[in-house]
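Q: Build the 3D model from these lines:
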Amino acid sequence: MADQKTQGDDGAEQRLSTREAAERLGVKPETVYAYVSRGQLTSRRNPGGRGSTFDAAEVDALARRGGRREPAAHGGDLAIRTGITLIDQDRCYFRGVDTSELAARYGYEEVADWLWTGVLRPGVRFTAPEDALAAARRAVGALPAHSGPMDRLRVAVVAAASADPLRFDLSEDAVLGTARALIPVLVDALPHLGTPDARTSAPDARTSAPDARTSAPDARTSAPLPHRLWSRLTMERPDAPSLRALDAALTLLIDHDLAASTLAARVAASARAHPYAVVSAGFGALDGPLHGAASGLAHRMLLEVLERGSAAAVVADHLRAGRRVPGLGHRVYQGEDPRARALFRLLEDVPQAGPALGAAREVAATAARHTTLHANVDLALAVLTVSAGMTPEAGETVFAVARTAGWIAHALEEYEERPLRMRPSGHYQGPRPPQPMPMPMPMP
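A: Take a look at the predicted model:
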């Protein structure tokens, strides 16, 4: 019988029919299959071949998450199972661990590797393969002088892919190898901005070891990745607190649930694109003022506040022009972005960050007179970039490098799912057929 409830031999797994699942969710039976097509439920054919059954525990979990309503038509209520990031009660967690605590205790490479594998390897370092790095540098070097950091990163990932004939191997070990190689390629392919002295790494951000230096610009085997990234972002010589803040920013930005770029990356992975293409998809969605480039807007605002000596005047100009105040508010947090709070705390130890930090707090306090918006991570990242003499685009570079690790984590998850499962239907609003054949326009 299609409507029969089934259990395993041990009674542990309870199966529901389509009708029973619909009743528990409070939706129509056809909506249950819509949940399946959107990846919110999994179904299993009955042994007799008629009808489908559903795991009762999974149905109940969906109901608790708000499944007792009709999903928006045509894929508007897409939900994707993930075990990577949880955002709950104004806190952010990676695999159940508070991201602020992770950033305070471990470095970016350590957290990224742990997020991929579940195994923490203290002191792990990512190294760029010679062939891939050489190809990426040639490609980046051929770009016009006015090219921005995102242009260079996009070109670098394509060049690295072309140098890897095994990129189509989607086994877990192969993808992990690609990830550990690609991220340092992205960093080491960017041009240095500093003098040889500025390119020398400062003491380790967490150990403050005085001899943790690299004597050559291309020393890739020992220096932590944030140390190598620093000289690609600014001509200023780093100190330990500044590097610690940059390392924490990279860690905090690794993932943030299904942001636009992460969804793009998962769609690519669903189509079984190789990891380089997954990252390219993420870069495409990241490159915009509403996502990765948001910190650049906050950077320019802080510079204006410092120049004019008043946050009130700058905030007023934004409001008068009908623009949002950069660096304030986030759709998933009612209070302050926990990533901003953690980064602000570290920036307090950076002596040269004092003016920019004061400007950011003045902006938030001024806006708080009229709105309940709080500081987000873009504002904190802007404090770092302004205080270190970086360009406005530096924050986007930090964001892109950091988030690459998150996209790889999501790709690893998606490769285990049914391929091409994210296929919403379009809501056609054009003219109804039949329509007359279009007539060619006469040539002038």
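
Q: CA atoms for contacts and neighbours, from now on please.
A: Noted.

Q: ok but residue 74 is inside a helix, no?
A: No: counting by DSSP: H, G, I helix; E, B strand; the rest coil, residue 74 falls outside a helix, being coil.

Q: Not including adjacent chain positions, what is the nearest residue to it?
A: With CA to CA, 6 or more residues apart in numbering as the criterion, residue 74 has its nearest non-adjacent residue at 4.9 Å, and that residue is residue 425.

Q: quick one: that neighbour and residue 77 touch, right?
A: No: if you go by CA atoms under 8 Å, residue 425 and residue 77 don't touch, sitting 12.0 Å apart.

Q: Of these two, give the one with the bigger neighbour count.
A: Taking other CA atoms under 10 Å, residue 425 and residue 77 do not tie; residue 77 has more neighbours (15 against 10).

Q: which residues does residue 248 contact?
A: Neighbouring residues of residue 248 by CA atoms under 8 Å, 6 or more residues apart in numbering: 103-104, 107-108, 343.

Q: what's the closest of the residues you listed to residue 273?
A: Of all the contacts of residue 248, residue 273 sits closest to residue 108, with 25.4 Å by CA to CA.

Q: nearest spatial neighbour of the closest one, skipping sequence neighbours?
A: Closest residue in space to residue 108, ignoring its immediate chain neighbours: residue 251 at 4.8 Å, by CA to CA, 6+ apart.

Q: which SSE is the one you found in?
A: helix 240-252 (DSSP states H and E).

Q: which parts of the helix or strand that comes right after that helix are buried?
A: Next in sequence after helix 240-252, counting helices and strands by DSSP H and E, comes helix 260-270. Of all the residues in helix 260-270, those buried under the rule 16 or more other CA atoms under 10 Å are 261-270.

Q: Does anything pack onto helix 260-270? Which helices or strands?
A: helix 275-286, helix 394-414 (3 or more CA pairs under 8 Å, 6 or more residues apart in numbering; DSSP states H and E).

Q: now these as CSV including mean neighbour count and distance to residue 25?
A: Below are the helices and strands packed on helix 260-270 laid out as CSV (neighbours: other CA atoms under 10 Å; distance: least, CA to CA, whole Å):
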stretch, mean neighbour count, distance to residue 25
helix 275-286, 24, 34
helix 394-414, 26, 26
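
Q: Of the ones you listed, which is nearest residue 139?
A: The closest of the helices and strands packed on helix 260-270 to residue 139 is helix 275-286. By CA to CA, the value is 15.2 Å.

Q: another one to check against the first:
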Amino acid sequence: MTMAPSRYLSAKEACAELGIRPQTLYAYVSRGLIRSETGDQRQRTRQYYREDIERLRRHKELRARPEVAAEQALRTGDPVLESALSRIDDDDLYHRGISVSELARESTVEEVAALLWTGDRSLRIEEFAGEARLDGISPTFIAELAPLSKVEQMQALLPAIGAQDPAAFATAPPHIHQCGARILRFMTLVAAAQDKTDSGIAQTLQSTWLPKRPETARLIEAALILCADHELNVSTFTCRTVASSGASLYAVITAGLSALQGPRHGGATDRLEALWDEAESANSVGDTITSRLKRGDVIEGFGHVVYRGVDPRAKILMELLEEAVPNSSELALAKTLTEEVRTRTGLSHNVDLGLVTLRRVLGLEKGAALLLFCLGRTIGWIAHAIEQYQTGRLIRPRAKYTGPDPRHASD
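A: You can find the predicted model right below:
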């Protein structure tokens, strides 16, 4: 088996990678461009983060080829703007410096929203307390939306709700935080098919989806928290762009929902469900994977562009399921899928596998995996919108023209 590269480089390796002298390396560290930690205590050596070294090397190469810099930034994950919300490492994800493992096990959805929106998870946002109601929408209109998915219903109803909110365009704290809470609780009511609630987000979902199993609220809460933010994925970048125009938070979330419904973003869980059904009915899970690989199919639920190994969100969710329902046959099948895919492709599981496993273990309706992702990610969409509002800047990238040369009238 191929060993994963070390997370750290020695000073000699770092200098060789960047083509610099030790003095320059130390200067980069002092300027915060490269992080370092103590290595061998006896020899008083330091080790340097491979991630930072590789990022600086890429930037150095792109300076020599500026024509490809923007394209690579948008396609391969190089940073295109600054954010204080989330940090992705090879083996962990942090929200404002706190590991999502800690947040998923110890915090509520409302606390994580406060953390991402304000920087303080202990801050109480008033609109999360008391009763929330689905008011101001015609019952006839709601009935007409019944054939749509819950995500589509949210997208249809949000503009109507926003039109009735007198504070919809208030983008300064604390008004924007209250607006975010109203939106999140409204979307929860739609997801739960309820017209009112005085409970928390996770408790509202659990009381509707699994009314006789209150212990499952913690698993639902963890899933929502693990989906809260993941930097600039396509829906989040869409939300930031719309927010940069000064549009209301309702318009921002509606745009995020539009992006989420694209098959390359929110469609992975549905395709994974189909793979799961096929594997469940087959004599051999391994043969099912092999057959799909022979057809050239993408194996959904595995691999991620920003992680070299297991997606930390999936790892935590699978651990929580193992602790709660260790004898579940659905959990056993998820483990078999994970092993068979890793053996045949080297890919590790991602959050989509975790969400679909949760749905099946708990016996939730199909579509619940995407719905949990959507509700959790709305917390991050709101956080990015708040951060973008605070910059007061419009996101307006340029395009590289690749069409025919301009022709003049005399040509």
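
Q: Post the TM-score for the overlay when you can.
A: The TM-score (TM-score structural alignment, normalised by the length of structure 2) is 0.77; 353 aligned residues with a CA RMSD of 3.0 Å.

Q: Any idea which of the helices and strands packed on helix 260-270 of structure 1 gets closest to residue 67 of structure 1?
A: Closest among these, using CA to CA: helix 394-414, at 22.2 Å.

Q: now that closest one: how far from the chain's centre is it?
A: How far helix 394-414 of structure 1 lies from its chain's middle: 5 Å, per CA atoms, centre = their mean, to the nearest Å.

Q: One more: stretch 222-231 of structure 2?
A: Relative to the chain's own centre, stretch 222-231 of structure 2 is displaced by 6 Å; criterion: CA atoms, centre = their mean.

Q: now stretch 94-113 of structure 1
A: Relative to the centre of its chain, stretch 94-113 of structure 1 is centred 14 Å away, using CA atoms, centre = their mean.

Q: Kindly report the same for stretch 356-376 of structure 1.
A: Computed by CA atoms, centre = their mean, the chain-centroid distance of stretch 356-376 of structure 1 equals 25 Å.

Q: ok, now stretch 394-403 of structure 2?
A: Centre-to-centre, stretch 394-403 of structure 2 and its host chain are 26 Å apart (CA atoms, centre = their mean).

Q: One more: stretch 287-300 of structure 1?
A: Centre-to-centre, stretch 287-300 of structure 1 and its host chain are 14 Å apart (CA atoms, centre = their mean).

Q: ok, back up a step: what about the contacts of residue 248 of structure 1, which are in helices?
A: Using DSSP state H, the subset of the contacts of residue 248 of structure 1 located in helices is 103-104, 108, 343.

Q: now the residues you listed as CSV including neighbour count?
A: Below are those laid out as CSV (neighbours: other CA atoms under 10 Å):
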residue, neighbour count
103, 24
104, 18
108, 26
343, 25
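
Q: any chance of the helices and strands packed on helix 260-270 of structure 1 in TSV, with distance to residue 355 of structure 1 too?
A: Shown next, in TSV, are those (distance: least, CA to CA, whole Å):
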stretch	distance to residue 355 of structure 1
helix 275-286	29
helix 394-414	18
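
Q: which one of these lies closest to residue 318 of structure 1?
A: In terms of CA to CA, the element of these nearest to residue 318 of structure 1 is helix 394-414, at 20.9 Å.

Q: Nearest to residue 43 of structure 1 among the buried residues of helix 260-270 of structure 1?
A: Among the buried residues of helix 260-270 of structure 1, residue 270 lies closest to residue 43 of structure 1 (CA to CA), at 18.4 Å.

Q: follow-up on the earlier one: who wins for proximity to residue 432 of structure 1 among the helices and strands packed on helix 260-270 of structure 1?
A: When these are compared by CA to CA, helix 275-286 sits nearest residue 432 of structure 1, at 32.3 Å.

Q: any idea which residue sits dead centre in structure 2?
A: Centroid-nearest residue in structure 2, with CA atoms, centre = their mean: residue 230, separated by 3.5 Å.

Q: thought that residue was touching residue 89?
A: No: judged on CA under 8 Å, residue 230 of structure 2 makes no contact with residue 89 at a distance of 11.2 Å.

Q: where along structure 2 do the strands fall?
A: Listed in chain order, the strands of structure 2 (DSSP state E) span 8-9, 36-38, 46-49, 86-88, 93-95, 98-99, 132-133, 196-197.

Q: Report the contact partners of residue 197 of structure 2.
A: 131-133, 189, 204.

Q: Show the contacting residues for the counterpart of residue 266 of structure 2 in structure 1.
A: Superposed on structure 1 with TM-score structural alignment, residue 266 of structure 2 falls opposite residue 292. By CA under 8 Å, 6+ apart, the residues touching residue 292 of structure 1 are 286, 395-396, 399-400.

Q: go on, residue 407 of structure 1?
A: Listed by CA under 8 Å, 6+ apart, the contact set of residue 407 of structure 1 reads 255, 262, 265-266, 278-279, 282.

Q: could you redo the last one with a cut-off of 6 Å?
A: Residues in contact with residue 407 of structure 1 (CA atoms under 6 Å, 6 or more residues apart in numbering) are residue 262.

Q: if I look at it, how far off is residue 413 of structure 1?
A: Distance from residue 407 of structure 1 to residue 413 of structure 1, counting by CA to CA, to the nearest Å: 10 Å.

Q: ok so, going back, out of the helices and strands packed on helix 260-270 of structure 1, which is closest to residue 37 of structure 1?
A: With CA to CA as the criterion, residue 37 of structure 1 lies closest to helix 394-414 of those, at 14.7 Å.

Q: so that closest one matches what in structure 2?
A: By TM-score structural alignment, helix 394-414 of structure 1 lines up with residues 368-388 in structure 2.

Q: what about the matching stretch, how far off from structure 1?
A: Here stretch 368-388 of structure 2, set against structure 1 after superposition, deviates by a mean of 0.9 Å using mean CA distance after the TM-score superposition for structure 1.
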